[in-house]
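*Asks:* pasting the sequence and the predicted model now:
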Amino acid sequence: MQAEEVKQIIESHLSDAEVMTAGEGCDFQVTVISPQFAGLMPVKKQQLVYQCLNEYIANGTIHALTIKTYTPEQWQSLQG
């Protein structure tokens, strides 16, 4: 699996999300920025992303996944 495929899968499940991916093979890092994360605890944000990729984690296509999640406002504040 390629990073671009992971990005497309997440974007197809989380409408209006901005997704950045890195990695290859079965090890990926994703950063997801979405207004859907507003008011959610960090673990709930990650669960939303995991739900998008559950099938691929379960069948071993994705073995390692690092997730960073932000609301657009949080992401903007990190950009300085």
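*Replies:* In hand now; what should we look at?
*Asks:* from here on, just use CA atoms for contacts and neighbour counts.
*Replies:* Fine.
*Asks:* need the contact partners of stretch 20-38.
*Replies:* 1-4, 6-7, 14, 16-19, 45, 60-72, 75 (Cα atoms under 8 Å, 6 or more residues apart in numbering).
*Asks:* and residue 15, what element?
*Replies:* In the assignment (DSSP states H and E), residue 15 maps to no helix and no strand.
*Asks:* ok, residue 57 next?
*Replies:* helix 42-58.
*Asks:* next up, a second structure to put side by side with the first:
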Amino acid sequence: MECNEIEQLLSEALSLEEVHVSQDGTHYKIVAVGECFDGVSRVKQQQMIYAPLMEQVTSGALHAITINAFTPTQWKREKIFNMPG
């Protein structure tokens, strides 16, 4: 499955401000940014992201997935801390 297809699915399903998907072989990394994650537990955030992808997960099109979900405020802080020095 193409990264841009995953980004589109998630953006439409969750009204995200940003979504970034990268792929390394069969492993996908998803970074999702949206107000919808505010005050939501990490487990619930992951469930929210998995839900629109469930068909692809069960079919085997998506295998290994790493999810990082942020509110816009958390994402700004994350980018500052992870900038190369």
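*Replies:* Cool, got the structure. Remember, predicted model here, so these are calculated numbers, not experimental data.
*Asks:* now the TM-score, please.
*Replies:* Here the TM-score for the pair of chains, by TM-score structural alignment, normalised by the length of the first structure, is 0.91; 80 aligned residues with a Cα RMSD of 1.4 Å.
*Asks:* what's the average distance of the helix holding residue 57 of the first structure to the second structure?
*Replies:* In the superposition against the second structure, helix 42-58 of the first structure averages 0.5 Å from its aligned positions (mean Cα distance after the TM-score superposition for the first structure).
*Asks:* picking that back up, in helices, which of the contacts of stretch 20-38 of the first structure appear?
*Replies:* Counting by DSSP state H, the part of these found in helices is 3-4, 6-7, 45, 72, 75.
*Asks:* so which of these is the most crowded?
*Replies:* Neighbour counts for these, by other Cα atoms under 10 Å, peak at residue 6, which reaches 24 neighbours.
*Asks:* residue contacts, it?
*Replies:* Residue 6 of the first structure neighbours (Cα under 8 Å, 6+ apart): 21, 53.
*Asks:* now do it against residue 55 of the first structure, distance only.
*Replies:* Applying Cα to Cα, to the nearest Å, the value for residue 6 of the first structure to residue 55 of the first structure is 12 Å.
*Asks:* ok so, going back, in ChimeraX, select just the buried ones from the contacts of stretch 20-38 of the first structure.
*Replies:* Entered in ChimeraX, the line below selects the buried ones among the contacts of stretch 20-38 of the first structure, by 16 or more other Cα atoms under 10 Å:
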select :3,6,7,14,17,18,19,45,62,67,69,70,71,72
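*Asks:* any idea which element the nearest residue to residue 68 of the first structure once chain neighbours are set aside lies in?
*Replies:* Using Cα to Cα, 6 or more residues apart in numbering and skipping residues adjacent in sequence, the residue nearest residue 68 of the first structure is residue 31, 4.7 Å away. Per DSSP H and E: residue 31 of the first structure is located in strand 27-33.
*Asks:* what angle sits between that strand and helix 42-58?
*Replies:* Between strand 27-33 of the first structure and helix 42-58, the angle comes out at 140 degrees (axes from the mean of the first three to the mean of the last three Cα atoms, to 10 degrees).
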